[in-house]
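Chemist: I would like to see how this sequence folds:
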Amino acid sequence: MKILIVEDEKDLISGFLTFSEQEKISADVATTYQEASEKVYLYEYDCILLDINLPDASGLQLLEDLQKMDRNNGVIVVSARNSVTDKVKGLNLGADDYLTKPFHLSELSARIQAVIRRRKFDAPNLLCFGSLSIELNERKVVAGESLLNLTKKEYDILLHLIANKNRVITKNALAEYIWGDSIDNTDSFDFLFQHLKNLKKKLRQGQAAIQIRNIYGVGYQIAEI
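Modeler: Sure thing, here's the model as predicted:
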């Protein structure tokens, strides 16, 4: 799972990052509308935590940008504003949820999970693909009756491929999704290839009726077999 935190208050950013680390969520940060706009153009995010009050523009402008780009990002507006007008405007512009500050991080976690389930899988908690059963809340993957012991990265790669099962995902796009901005500092994809190799091995050992196919010169696609 990968989220974008659009917030300019340092204390809140610190709290969000601590939360994302505890929840094992990959997180990028943008402190201005301009920075957020650049990141959503370059990278894919499962969910965006969006503050309305940004130093260079309203966060609602980013919602309008996402609509024009026809992006399927989940968006939770996180704001100190509690007026009905602001909530209605945000939801009408495509936000999935509206959370008023202050709030408990446990509530934020539940809302993020709910948004991602609705947006990506249209499922309450259990995702089925081929012979795989994936409990999204517990991050548990079962092939038939065998529990697959996946690392966080392997799990994230598997879920991202399933969410895009009708598309071929390039190695660049997959690496950017899993590792975020840090991918810009590397000139090798060996780390990605190793995670994919380990994931494929575990799927074979669990006799999962799915296959991660290498599309030569393009990328990867998951399919049922």
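Chemist: CA atoms for contacts and neighbours, from now on please.
Modeler: OK.
Chemist: All the helices of the chain, in order from the start?
Modeler: 10-22, 33-42, 60-69, 84-92, 105-116, 152-163, 171-179, 190-205 (DSSP state H).
Chemist: Alongside the first, I'd like the structure of this one:
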Amino acid sequence: MKILIIEDENILANSIQQYLQTEGNSCDTAATFAEAQIKIGVYSYDCILVDITLPGGNGLDIVKALKAQQSTAGIIIISAKNALDDKLKGLYLGADDYLTKPFHLSELNARIIALVRRREFHGQKEILFQEIKILPDEKNVWISNKKLSLTRSEYELLIYFIANKNRVLSKESIAEQLVGDQADMLDSFNFIYSHVKNLRRKLIDAGAADYLQAVYGVGYKFSVH
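Modeler: Below you'll find the model as predicted:
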């Protein structure tokens, strides 16, 4: 999934980013209020981690901005402040969860997984699409009774496609999902073609129907024909 980490403590931000990336996520960071505003205005995310105290502004105003633009991202406030009024205000504004520093990265990861599952897949522990079954907690994919071996990028692509089934996804949005804001620096989106081709081949070889369709000049669509 694609995650934005809004945190001004560089060591903590880097630790969160590295940990979540090893868990198969694409992570962007923002160290100031102004940088966070730019990121949420340009990119879309599955989950956004928001520190309350930021250089140049208050993280709660970021939550307000996200709700004003009707963002579908899950929001988790991470802050050293343990005051009840900060927690209640953040939740009242529309944040989904609140985690007080210091915290274990494994707990943060578990909360992110649970949050995104609630928002995108109605809390299901199993994601089902036709003969495809995904167990997001273990990051395992099954086709009927056959376990499928996917790379991190292929797994993220499959989740992204199923979460947006029947919608045409642009190459730009797919690139952002896989590599975050580094997508702006890419000379081409040829790598997307390779990932999609490999994912499609693995699904078909394992016995799944061909659900991936190329939409000429735009991107791809995942649906039952």
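Chemist: possible to save the helices of structure 1 as CSV with distance to N125 of structure 1 and mean neighbour count?
Modeler: Converted to CSV, the helices of structure 1 look like this (distance: least, CA to CA, whole Å; neighbours: other CA atoms under 10 Å):
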stretch, distance to N125 of structure 1, mean neighbour count
helix 10-22, 20, 14
helix 33-42, 26, 16
helix 60-69, 26, 16
helix 84-92, 24, 14
helix 105-116, 9, 16
helix 152-163, 13, 19
helix 171-179, 22, 18
helix 190-205, 21, 15
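Chemist: Of these, which is nearest A143 of structure 1?
Modeler: helix 190-205 (7.8 Å; CA to CA).
Chemist: From I132 of structure 2, how far off is the aligned partner of Q211 of structure 1 in structure 2?
Modeler: Taking TM-score structural alignment for the superposition, Q211 of structure 1 sits opposite Y211 in structure 2. Applying CA to CA, to the nearest Å, the value for Y211 of structure 2 to I132 of structure 2 is 11 Å.
Chemist: Those two: which is more packed in?
Modeler: I132 (20 against 17; other CA atoms under 10 Å).
Chemist: these two touch, right, that one and A209?
Modeler: No: the pair I132 of structure 2 / A209 is not scored as a contact, 9.5 Å apart, by CA atoms under 8 Å.
Chemist: ok so, going back, out of the helices of structure 1, which gets nearest to P124 of structure 1?
Modeler: helix 105-116 (7.6 Å).
Chemist: mean per-residue distance, that closest one to structure 2?
Modeler: By mean CA distance after the TM-score superposition for structure 1, the fitted helix 105-116 of structure 1 averages 0.9 Å away from its aligned residues in structure 2.
Chemist: Which elements pack onto that helix?
Modeler: Secondary-structure packing of helix 105-116 of structure 1 (3 or more CA pairs under 8 Å, 6 or more residues apart in numbering; DSSP states H and E): strand 47-50, strand 74-79, strand 97-100.
Chemist: Quick check: the second one compared with structure 2, mean distance?
Modeler: Same thing as strand 74-79 of structure 1. Superposed on structure 2, strand 74-79 of structure 1 shows a mean distance to its aligned partners of 0.5 Å (mean CA distance after the TM-score superposition for structure 1).
Chemist: Residue range in structure 2 corresponding to that strand, please.
Modeler: Counting by TM-score structural alignment, strand 74-79 of structure 1 corresponds to residues 74-79.
Chemist: Need the contact partners of the matching stretch.
Modeler: Residues outside stretch 74-79 of structure 2 that contact it (CA atoms under 8 Å, 6 or more residues apart in numbering): 46-53, 63, 90, 94-101, 112, 115-116, 119.
Chemist: Alright, calling it a day.
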